[in-house]
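[1] sequence unknown, structure follows:
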């Protein structure tokens, strides 16, 4: 669509919009009131502490000039009430009040924050009707607005017609493409920018991280720093989030160090809540629980997100006692736990085997905190009971639920059946679970594992056939290890690494030393009816073992090996890693999909409870 077509489309919509077109064409009501009164009331509006106060001030004014209407719209935006700003504009039109150029910047900003394309195009229509659209500042605001809607066609048309482009419009375009997941076009825009400041770099970092391109986002962050551009808070939060997802502790520590140096240049400046919370989350997800606690304790102020990040850390590491204590601290600090807090709390109890405590806190949600448990909370309770072997009680909870159990709830019960080898209940639950059309491969793999452990190969084969018929593909296991700030990824049987020969030589050494310790592979979770030797070979090439072998080669002697895996660690790899931690006298820290395992001296922090 060319610009002329866009103008026609926008203008053509005026007569169809709810913001009265005849008011624009008719005679606006005259403005009354003295300039002094206007300024006094406008000043009070702009200094209002909340919307209710601003509204009272506005309604008290007898003669409401355009200046006052604009001040009220601006105040609504300043006080985070964009919907009220748009409503006031509608009222302004209904009363036939005259608009001017200063009406529109705040109004367009309100539409951007609301992400309401209909109202946004109406405002564009009116600005164009009043002859303000050609203003460069207003057009920049419109580009930002259309980008926030995801209407990149309209945004690009306005952008291409803009003779002079500033940081705002470049960034708006990058953010818009990133929001749509079109990182290639975002990069094309980025490459065209003659001078890139911290805001533009931050847009590229956050855009990639928000789209799950964590390594690429970190690459942009490192390139920004190497070019001497000072990182914004947003860029650092995004980079720390990427480190958390990748388990890149070394790089996360480097960002923390960069942050401290930046803070030291400005004496008296403390770390912001957003950055502090991001650091807590990063350290926790990278396995450095002590560092997460240190950051948390050093924060001068905290918000709900901070408390929940710390609760999530306790959950991930299976620290039930710490999680329970944190709730008490929250209450003493004037914060009330919310539904996210309880998800972390119940998860911590589940991973810590604290059944009675979990049941008690679950009951307290409704009895003490007046909070109705969601499906996710019921799934946590069922997981807590089933994981502890209380399968009948878990089944009773599912049967007594006031809401229809979903796949997450049934999946938690099925997981307990796998842990405790209850083939009968597992079969019944699995069949029920497979009635749900949506969902990943996890439920199929769980049921197949139960059958495989019971050596019911035909049933396991039928589950795999059903997966294929439904087009469900099992998720590939990926394990990563960070060496000198670089994240190395491995898949099962991987031979693509530059050091593949050395890695497999180390794997052979590991296997020999494991045999010397009398290790026999736990082949119960091998999904195919193979002979025992083939099953052992299949298990021996799991991705986490390749990552551990590489860590033994590449890291200094005695240094901890930190592995991140996207799936649950299988029973044999868990047993093997315990032995390897003793054989090589290494602490091996593994984060799987559910929790952390700290292997040291032949034992695991989970106490084989995962």
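    Good, I have the coordinates. Bear in mind that the values here come from a model prediction, so they are computed numbers and not experimental data.

[2] could you use CA atoms for every contact and neighbour count after this?
    Noted.

[3] not counting sequence-adjacent ones, nearest residue to residue 211?
    Using CA to CA, 6 or more residues apart in numbering and skipping residues adjacent in sequence, the residue nearest residue 211 is residue 181, 6.3 Å away.

[4] kindly report the same for residue 209.
    residue 217 is the one closest to residue 209 (CA to CA, 6+ apart), at 5.4 Å.

[5] mind listing what that neighbour touches?
    When contacts are counted by CA atoms under 8 Å, 6 or more residues apart in numbering, residue 217 touches 204, 205, 206, 207, 208, 209, 239, 242.

[6] buried set for the strand or helix carrying it?
    According to DSSP states H and E, residue 217 maps onto helix 214-226. Neighbour-count burial for helix 214-226, counted by 16 or more other CA atoms under 10 Å, picks out 214, 215, 216, 217, 218, 220, 221, 222, 224.

[7] stretch 148-156 now?
    In stretch 148-156, counting by 16+ other CA under 10 Å, buried: 148, 149, 150, 151, 152, 154, 155, 156.

[8] one more: stretch 397-412?
    So, applying 16+ other CA under 10 Å, buried residues of stretch 397-412: 397, 398, 405, 407, 408, 409, 410, 411, 412.

[9] what is the nearest of those residues to residue 263?
    Among the buried residues of stretch 397-412, residue 408 lies closest to residue 263 (CA to CA), at 43.7 Å.

[10] now the closest one, nearest residue through space, not along the chain?
    Counting by CA to CA, 6+ apart, the residue nearest residue 408 is residue 379, at 6.0 Å.

[11] touching, that neighbour and residue 412? I think so.
    Yes. The pair residue 379 / residue 412 is scored as a contact, 6.0 Å apart, by CA atoms under 8 Å.

[12] including distance to residue 282 and secondary structure, could the buried residues of stretch 148-156 go into TSV?
    Converted to TSV, those look like this (distance: CA to CA, whole Å; DSSP: H, G, I helix; E, B strand; the rest coil):
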residue	distance to residue 282	secondary structure
148	28	helix
149	31	helix
150	30	coil
151	34	coil
152	33	helix
154	38	helix
155	35	helix
156	36	helix
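
[13] mind putting those residues into TSV with distance to residue 55?
    Formatted as TSV, these follow (distance: CA to CA, whole Å):
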residue	distance to residue 55
148	28
149	29
150	32
151	33
152	36
154	35
155	34
156	37
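
[14] another one to put next to it:
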């Protein structure tokens, strides 16, 4: 060994080839090794490697192992580079071989790990207790190789080493060889918590949860890892109550949860709606200082969001100093799942302002929010982003979501372009297009899509037939709809469900064939739900049948006692036939129950911003201009012969219904001739439907309106529904 003094007066060590390793303490202080310990990029690593060669560090086993560690299991894995380093080492020792075997195991190259082990034996180097855990990990997917390695463990007398013993159990468990795993466990001279946990994990992964529980109950001393294995096992197979009960046992046993416990339990609470346990976890997290762990806070946000407590979820979210992508996605997803689409859009815009790059998960949550709120401009931006960043990936779900978004925002042509431009289509994408055609009243296209889908070898499912029957319903094609319903089981082997019966009963009721609709209900193999009685009630209003309406309403009152819709419908039916005493009686009954009608609201997107209006809404900054336009609209409608009606649904002038307010805002906020798209949360009333047709002609505007049931395309004084909705 020789010491050279560099020009900057720093001491550097230069080790001669084949010299034995210098003292460990001396090597640790070498500047090149210090640089390696902080290295994060492969380019910098190569520069440091050249320094190793310059100063002879590459001739020491310690330095060689550090180089291998970086490129085999470190931050920048490059096994081909690791192999080139390994091949340059004249006499590798245990540490070197073990490092290579570990690298191959982590990278899931079992054959390479086994070859490296064979080379090690060939050169007379016996394995040690650190060799086999890595080698057995590499054999996780190969039972035959695992048995050979097990034989080597026995040959070298290492079967009683705790790490090797646990690795053997894990290997057999991952291979599904649970009998062999149990044999290793039973033959051991010791049974520590790690061994128990390894076998429990094997039973869990193999689907033998009850065997896992029996073994768990037999553990003399259970550590937190054992508890975690069972709790996560129950969670994996959706036995959430068992997971929560076990967590209660863990708390009663005074075993402190760790991060893994908390994450598992919060996930269980989210799925089971167990907000009380979630609240306990939150308090424990705060008391024990885990509230700085971003993973746990994200899990709590997700739990509260899925349990419906979005205010607490938002409070936790806003309290984060640093928000990662998972935080943003959880919050957007929470709002989207709760149908709070306006809030989801708000969070996404905040995310953009904070320069956080969205992911596929972000868009899978955001696209439905755009679809339901009618945010077409934002949806188009997302589409462009997806095309640019995810075009080369297999993202059928993402493309299908975009198709659905365009359909629900009223741009069917854009939906078609994506659909027909997809390299591969799945059943979901066909179903979305069939549903879209039905929503827009184009039964012909829905039928053509169904025919093309089946000709290409796709088997329709229950969802397909809901879409197809909806198309017949919106078009009033009763006989064709009945043929379709009958063909479900006879031709395609799909048993009708309550949704399919609902479509047929809605179709018959709209067509005035109420007696047939009631007979159809009697043929059902399941009890009718609220939607079916609601369809009967709607048909009774269209065809003025208060007697049957009373029967259907009574059914609805029992099925959905807190739903004001049945009271409103029955009240309107009485009003239509002039039975005002009954109107008062029903409204009093609804008031006595504390039921209030869902207020009508309509949204319109202008300049990439979604504006929402209620009936008679005067909260908008441009209210004066909006109502001035409404007065002008009323004047022009009256001049064209339109007579405004008093709405029995709202109890006030239809001139101030939310859809008219939204249309007025669109008229003052966009250039003449611009298409207007509006989205209403309820069914459009007859007066607004007639007025919208006339407005489209008077102002030369096409208006696309989506209500609770379908789309209406108003153009040149006509509607695509042909007044049948």
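    Done, it's in. Since we're looking at a predicted model, the values are computed, not measured.

[15] please name the nearest non-neighbouring residue to the equivalent of residue 299 of the second structure over in the first structure.
    Counting by TM-score structural alignment, residue 299 of the second structure corresponds to residue 172 in the first structure. Closest residue to residue 172 of the first structure apart from its sequence neighbours, by CA to CA, 6+ apart: residue 144 at 4.9 Å.

[16] that neighbour contacts residue 174, doesn't it?
    No. Contact between residue 144 of the first structure and residue 174 fails when scored by CA under 8 Å: they sit 10.1 Å apart.

[17] residue 388 of the first structure and residue 203 of the first structure, how far apart?
    46 Å (CA to CA, to the nearest Å).

[18] what does residue 243 of the first structure give?
    Residue 243 of the first structure sits 17 Å away from residue 203 of the first structure, taking CA to CA as the criterion.

[19] of the two, which one has the most company?
    Neighbours were counted for residue 243 of the first structure and for residue 203 using other CA atoms under 10 Å; residue 243 has more, 30 against 26.

[20] the residue nearest to residue 211 of the first structure pairs with which position in the second structure?
    Matched to the second structure by TM-score structural alignment, residue 181 of the first structure sits across from residue 308.

[21] ok, now residue 471 of the first structure?
    By TM-score structural alignment, residue 471 of the first structure lines up with residue 594.

[22] cool, residue 223 of the first structure as well?
    So residue 223 of the first structure corresponds to residue 350, using TM-score structural alignment.

[23] show me what contacts that match?
    Residue 350 of the second structure neighbours (CA under 8 Å, 6+ apart): none.

[24] now with 10 Å, please.
    328, 344, 356 (CA atoms under 10 Å, 6 or more residues apart in numbering).

[25] ok, these vs residue 542 of the second structure, which is closest?
    The closest of these, once distances to residue 542 of the second structure are taken by CA to CA, is residue 344, at 37.3 Å.

[26] what ranges does the stretch 201-350 of the second structure have for its helices?
    Using DSSP state H, counting those that start in this stretch, the helices found in the stretch 201-350 of the second structure span residues 209-217, 224-236, 240-252, 259-272, 275-287, 294-306, 310-318, 325-337, 341-353.

[27] before we move on, the earlier item: farthest pair in the contacts of residue 217 of the first structure?
    Among the contacts of residue 217 of the first structure, 204 and 242 lie farthest apart (CA to CA), at 13.0 Å.

[28] so what sits against both of those two?
    210, 216, 217, 218.

[29] look up how far residue 488 of the first structure lies from the residue nearest to residue 209 of the first structure.
    For residue 217 of the first structure, the distance to residue 488 of the first structure - CA to CA - is 16 Å.

[30] show the contacting residues for residue 177 of the second structure.
    Contact partners of residue 177 of the second structure, counting by CA under 10 Å, 6+ apart, are 143, 169, 170, 171, 202, 203, 206.

[31] okay, it and residue 169 of the second structure: tell me how far apart.
    9 Å.

[32] which neighbours do these two have in common?
    Joint contacts of residue 177 of the second structure and residue 169 (CA under 10 Å, 6+ apart) are residue 202.

[33] residue 624 of the second structure matches what in the first structure?
    Match for residue 624 of the second structure (TM-score structural alignment): residue 501.

[34] what's the match for residue 315 of the first structure in the second structure?
    By TM-score structural alignment, residue 315 of the first structure lines up with residue 438.

[35] so that match, which state does it fall into?
    Here residue 438 of the second structure is helix, with the state taken from DSSP: H, G, I helix; E, B strand; the rest coil.

[36] re the thing from before, isn't the match of residue 299 of the second structure right next to residue 155, touching?
    Yes. Contact criterion CA atoms under 10 Å: residue 172 of the first structure and residue 155 qualify, at 8.9 Å.

[37] residues shared between the contacts of those two?
    140, 142, 143, 144, 145, 146, 147, 148.

[38] and the aligned partner of residue 504 of the second structure in the first structure, what element?
    Here residue 504 of the second structure is matched to residue 381 in the first structure, going by TM-score structural alignment. Element membership for residue 381 of the first structure (DSSP H and E) is helix 375-387.

[39] off-centre distance for that helix?
    22 Å (CA atoms, centre = their mean, to the nearest Å).

[40] and it, what does it pack against?
    helix 339-352, helix 355-367, helix 391-400, helix 407-420 (3 or more CA pairs under 10 Å, 6 or more residues apart in numbering; DSSP states H and E).
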